[in-house]
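> Coordinates for the following, if possible.
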Amino acid sequence: MSRETDLIDTFYRAFQRRDAAAMAACYAGDAHFHDPAFDLYGADIGAMWRMLCERGKDLRVEFANVRADGDKGSADWQAWYSFSASGRPVHNIIHAEFRFRDGLISEHLDNFDFWRWSRQALGAPGMLLGWSPFLQKKVRAQAAAGLAAFKQRG
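So this is what the prediction gives:
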């Protein structure tokens, strides 16, 4: 295994333990994270993982297909959890792309089917509007507000 595949493995094993501090330590200080709900830089990435790990009382994570070649890498991962806003069960299937710099993650892009996720997490509104930019924008705004509130409480 390369240093980069070891880093991805370390990251997801920390996620399985809900160890947000160990996850955050895998990122460069000026890293960028993006998925359909969040677009974050720097310390906000660690705060997001801390929030998700703390809220995810029933969170289960599995990962596979870890690959890295030079400054790029990828992995497939799945998460099972109860969505905090609705209590509804979610099984999310994600493909992650990474870029590395100086032995740390500098960019992390998580890609998943937002409509599939919204049907599970939100029920009827997700079924009807999960494909729409309106609902996607609303979820992003709620995610940003939730993270800001989480950071305020320390």
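
> alpha carbons only for contacts and neighbour counts from here, please
Noted.

> max-length strand in this protein?
The strand spanning the most residues in the chain, taking DSSP state E as the definition, is strand 89-101.

> for that one, packing partners?
With contacts defined as 3 or more CA pairs under 8 Å, 6 or more residues apart in numbering; DSSP states H and E, the secondary structure elements packing on strand 89-101 are strand 72-82, strand 104-111, helix 114-122.

> centre of the chain versus stretch 22-34, how much separation?
With CA atoms, centre = their mean, to the nearest Å as the basis, the distance from the averaged C-alpha position of stretch 22-34 to the chain average is 11 Å.

> Check the offset of stretch 139-154 from the chain's centre.
The chain centre lies 14 Å from the centre of stretch 139-154; the measure is CA atoms, centre = their mean.

> Stretch 58-65 now?
The answer for stretch 58-65 is 11 Å, by CA atoms, centre = their mean.

> Sort out which residues of the longest helix seen in the chain are buried, please.
When secondary structure is assigned using DSSP state H, the longest helix within the chain turns out to be helix 133-152. Under the neighbour-count criterion of 16 or more other CA atoms under 10 Å, helix 133-152 has L135, Q136, V139, R140, A143, A144, L147 buried.

> Likewise for stretch 93-107?
Within stretch 93-107, the residues scored as buried using 16+ other CA under 10 Å are I93, I94, H95, A96, E97, F98, R99, F100, L104, I105, S106, E107.

> end-to-end on it?
Terminal residues of stretch 93-107 lie 19 Å apart, using CA to CA, to the nearest Å.

> Another sequence for comparison is provided below:
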Amino acid sequence: MTTNTSVAHERLLYRLFDTFNSYDVEAFAACYAEDAVMHDVAIGKTFTGRAEIAEFLRVWLAASPDSHIEIGEPIVAGDRASVTWTGTGTLTGDFAHIPGAIHGSTVNQRAVSVMRFDAHGLITEHFDYYDMFGLLRQMGIIPAE
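Here you go, the predicted structure:
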């Protein structure tokens, strides 16, 4: 059974990824509660609060300004949701979170995000899981073979 809350959470997920794809850092950050926590599990980094989450996206987009995400169908249950996605882009700048990437390398990375929402429908906790080894190979940090 779909509830109004589930529909609202699903819409927010679509808005989150739409704002990423339109490079609207402030609108992206506005999808999160003021005290939200975003965990990038693969790189072992946590970003706390809207300002840090916005800065994470600024750093990423500076390194890969053609980044794009295609999402799968979200699964929403109560105050939690998960969604698979594929991120693509070309690294043309330095990515501070993963030093040593080769400029010009292309990324095509599958991942899953797991999120929790507050009573206002904003994201309070966000976990991203992806294949770090594969990403490092695509970035030229680890030899392909």
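
> picking that back up, I'd like the helices and strands packed on strand 89-101 of structure 1 as TSV, with distance to Y41 of structure 1 appended.
Putting these into TSV (distance: least, CA to CA, whole Å) gives the following:
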stretch	distance to Y41 of structure 1
strand 72-82	18
strand 104-111	9
helix 114-122	21
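
> Figure out which of those is closest to H34 of structure 1.
Proximity of these to H34 of structure 1 was assessed by CA to CA; the nearest stretch is strand 104-111, lying at 4.9 Å.

> and the closest one, how far from structure 2 on average?
If you overlay the two and look at strand 104-111 of structure 1, the average distance to its match in structure 2 is 0.4 Å (mean CA distance after the TM-score superposition for structure 1).

> quick check: that strand aligns to which part of structure 2?
When structure 2 is aligned by TM-score structural alignment, the counterpart of strand 104-111 of structure 1 is residues 122-129.

> So the spatially most central residue of structure 2 versus G93 of structure 2, what's the distance?
Nearest residue to the geometric centre of structure 2 (CA atoms, centre = their mean): D128, 6.5 Å. In this view, D128 of structure 2 and G93 of structure 2 are 22 Å apart by CA to CA.

> The alignment partner in structure 1 of R58 of structure 2: neighbouring residues, count only.
Matched to structure 1 by TM-score structural alignment, R58 of structure 2 sits across from R50. R50 of structure 1 sits with 22 neighbouring residues when counted by other CA atoms under 10 Å.

> Just confirm R50 of structure 1 is within a strand.
No: residue assignment for R50 of structure 1, taken from DSSP: H, G, I helix; E, B strand; the rest coil, gives helix, which places it outside any strand.

> How about the contacts made by it?
When contacts are counted by CA atoms under 8 Å, 6 or more residues apart in numbering, R50 of structure 1 touches D19, A20, A21.

> Mind putting those residues into CSV with distance to I8 of structure 1 and neighbour count?
Converted to CSV, the contacts of R50 of structure 1 look like this (distance: CA to CA, whole Å; neighbours: other CA atoms under 10 Å):
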residue, distance to I8 of structure 1, neighbour count
D19, 14, 17
A20, 14, 22
A21, 15, 14
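
> quick check, nearest of those residues to D35 of structure 1?
The nearest one, if we look at the contacts of R50 of structure 1 relative to D35 of structure 1 and count by CA to CA, is A20, at 17.5 Å.

> is it true that the closest one touches D44?
No: at 11.9 Å, A20 of structure 1 and D44 do not qualify as touching, with contact defined as CA atoms under 8 Å.

> Count the neighbours of S74 of structure 1 for me.
Number of residues near S74 of structure 1 (other CA under 10 Å) recorded here: 22.

> now swap in the one 5 residues further on and tell me
Neighbours of A79 of structure 1 under the rule other CA under 10 Å: 16.

> who's in contact with the residue lying closest to the residue nearest to the centre of structure 2 once chain neighbours are set aside?
Distances taken as CA to CA, 6 or more residues apart in numbering put S113 closest to D128 of structure 2, at 4.6 Å, once the chain neighbours are dropped. By CA under 8 Å, 6+ apart, the contact set of S113 of structure 2 is S82, V83, T84, W85, H126, F127, D128, Y129.
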